[in-house]
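In: Sequence below, structure please.
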Amino acid sequence: MTRFALTLEWNGQPYMGFQRQAHGPSVQQAVEEAAFAVTGQAVTLHAAGRTDTGVHALAMRAHFDLARDFDAFRLSEALNARLRLARHAVAVLDVRVVDADWHARFSCLGRAYEYRIANRRAPLTLEAGLAWRIARPLDAAAMHAAAQELVGHHDFTTFRSVHCQAASPLKTLDRLDVRREGDHVIVEAAARSFLHHQVRSMVGCLALVGQGMWTRADLAAALAAKDRCKLGLNAPPEGLYFVKAIYPGE
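Out: Reported below is the predicted structural model:
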């Protein structure tokens, strides 16, 4: 068996998330079907993260195994051709052969997400479904300062979905930065791993801070409460992007 590592980009709008679902299309299904059409082999695609419905990816790492060798470049070209033919909003940016013990999920040392807020009164046209529009002015500096309350090792119960399947709410958030770029406010988050809805929940509460509805102390109190009912707001999925997965030696 040969293990192939893929780097995937996708627009999450048409999909029920990465993972296969019985009730709708998924990125995993799209790539697995393309791989079968190209190779004649049924594969199981494993990814560094499981994104929700409507969430996008700029460089998701994934892998599958094939019973015989393929040229990595030709495989990537063939997969893209099949995805394009099926009108999927998924692109294979890179394919390479990796060691048999390399695993897209379990070998991953860190993950990074970006959340994009369009801070303007006008409706979105080009970015519809690709950013969260907030009409009220946002104080990005206040958001960044408040965000530092969440950096470090904490119990993130307040910021996890009630459907989260993680064994523990304890996570170490390595970085949570907020900056303004014109009429956009960008939130960047990095950690070894995240809880279900953690990034969206943190962004939603930071948006309340940016609008002056919450203070930094309110955010700290929500974290300390360890109670999902104390969450101020869960940001919608359309502004969230999986940006990067980090592995040993990279």
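
In: rest of the way, CA atoms for contacts and neighbours
Out: OK.

In: Surely Asp139 and Leu208 touch.
Out: No - counting by Cα atoms under 8 Å, Asp139 sits too far from Leu208 to count as a contact (9.9 Å).

In: here's the other one to compare against:
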Amino acid sequence: MPRTQQPFSPEPLPAGTRIACRIEYDGRLFNGWQAQPHPGTRTVQQALEKAISQVANGPVRVHCAGRTDTGVHGHAQIVHFDSPTTRSAKAWVLGVNAALPTDVRVHWAVPVASDFHARFSAQARSYRYIIVNTVVRPALLVGLVSWCRWPLCTDSMHTAAQALVGEQDFSAFRAASCQSESAFRCVSRVSVARRGDLVIIDIEANAFLHHMVRNIAGSLMVVGHGRHPPEWIGQLLASGDRARAGDTAAADGLYLVDVTYPPVYGLPETPPGPLLLAG
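Out: Predicted coordinates for the structure are as follows:
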């Protein structure tokens, strides 16, 4: 069964233990997740590996559930690494956080089986895309939400989005730079709802193509604005033609909110999230 308490055990974990962690980050000042060879390029992976290596007193490589792009936020990014030294779970949380910049945090660290892999053991990933639907662009949420000045009909967007459910070819929502060998993905659920001035798109799939969620969000906004009927999304998906789809939505409003793993690994449950992500 999943653990419900955040573990901060002081019990030492021997060298060689595989550790899984939940990472939260504000993507505004990062050039995405993946470490880059260019000096001075700030990425989440580089910041995290530097902090973990400092606590470990040696180099550590981390593996993540899903690489996020520049400006995309992580509420429940899951990573794993193999500990090169004896440290407690408490040290991996509190010690690493002390060495991290304030826009990245480790929320828990637990020992896992040696066959656990943050990416390959994941069964599903969930993203949330948040749009502020107001005439004037908000000032306080810059970089944390997307913005659309045109009124959006969430009922039409939700109806249109149901065409995405199932295992299908998502070439129409795939970035030209995507390196995946297959465009087939299985979307298990998708919804669009309004919460005051916020339009919330939630989508869960076994995996995602590069820019897939942002391209879907851009096309759903076209439907929400009334420029195409809801059935257009299904037609677009069947066509496999990215050129016919809407613009790629901004990275600002995109959050990796959950990753699902088999219960046998016993990872802590992910909380619903604060403020914008709650509910």
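
In: residue in structure 1 matching Gly143 of structure 2?
Out: Aligned counterpart of Gly143 of structure 2 in structure 1: Gly129 (TM-score structural alignment).

In: for Tyr255 of structure 2, same thing?
Out: Under TM-score structural alignment, Tyr255 of structure 2 pairs with Tyr241 in structure 1.

In: who are the neighbours in contact with its match?
Out: Val55, His56, Ala57, Leu58, Tyr113, Glu114, Tyr115 (Cα atoms under 8 Å, 6 or more residues apart in numbering).

In: The third one - that's part of a helix, no?
Out: No - using DSSP: H, G, I helix; E, B strand; the rest coil, the assignment for Ala57 of structure 1 is strand, not a helix.

In: For the closest residue to it other than its chain neighbours, grab the count of nearby residues.
Out: In space, and not counting its chain neighbours, Ala57 of structure 1 is closest to Phe242: 4.5 Å by Cα to Cα, 6 or more residues apart in numbering. Per other Cα atoms under 10 Å, the neighbour tally for Phe242 of structure 1 reads 24.

In: Isn't Phe242 of structure 1 up against Arg61?
Out: No - counting by Cα under 8 Å, Phe242 of structure 1 does not reach Arg61; the two are 10.0 Å apart.

In: in which helix or strand would I find the residue nearest to Ala57 of structure 1?
Out: According to DSSP states H and E, Phe242 of structure 1 maps onto strand 240-246.

In: how big is the offset of that strand relative to structure 2?
Out: Mean deviation of strand 240-246 of structure 1 relative to structure 2 after superposition (mean Cα distance after the TM-score superposition for structure 1): 0.4 Å.

In: Run the chain-centre distance for that strand.
Out: Its chain's C-alpha centre and that of strand 240-246 of structure 1 lie 5 Å apart, by Cα atoms, centre = their mean, to the nearest Å.

In: again with stretch 201-218 of structure 2
Out: Mean-position distance between stretch 201-218 of structure 2 and its chain equals 10 Å (Cα atoms, centre = their mean).

In: Kindly report the same for stretch 46-53 of structure 1.
Out: Distance, centroid of stretch 46-53 of structure 1 to centroid of chain: 7 Å (Cα atoms, centre = their mean).

In: and if you look at stretch 236-244 of structure 1?
Out: Centroid displacement of stretch 236-244 of structure 1 relative to its chain, using Cα atoms, centre = their mean, is 5 Å.

In: I'd say Leu195 of structure 1 and Pro169 touch.
Out: Yes - judged on Cα under 8 Å, Leu195 of structure 1 makes contact with Pro169 at a distance of 7.2 Å.

In: any shared contact partners between the two?
Out: With Cα under 8 Å, 6+ apart as the test, Leu195 of structure 1 and Pro169 both reach Arg160.

In: where exactly do the helices run in structure 1?
Out: Counting by DSSP state H, one finds helices in structure 1 at the ranges 27-39, 72-85, 140-147, 198-210, 216-225.

In: most distant residue from the middle of structure 1?
Out: Arg68 (31.5 Å; Cα atoms, centre = their mean).

In: closest to Thr44 of structure 1 among the contacts of Tyr241 of structure 1?
Out: Of all the contacts of Tyr241 of structure 1, Ala57 has the smallest distance to Thr44 of structure 1: 19.1 Å, by Cα to Cα.

In: Trace Pro229 of structure 2 over to structure 1, please.
Out: Using TM-score structural alignment, the equivalent of Pro229 of structure 2 in structure 1 is Thr215.
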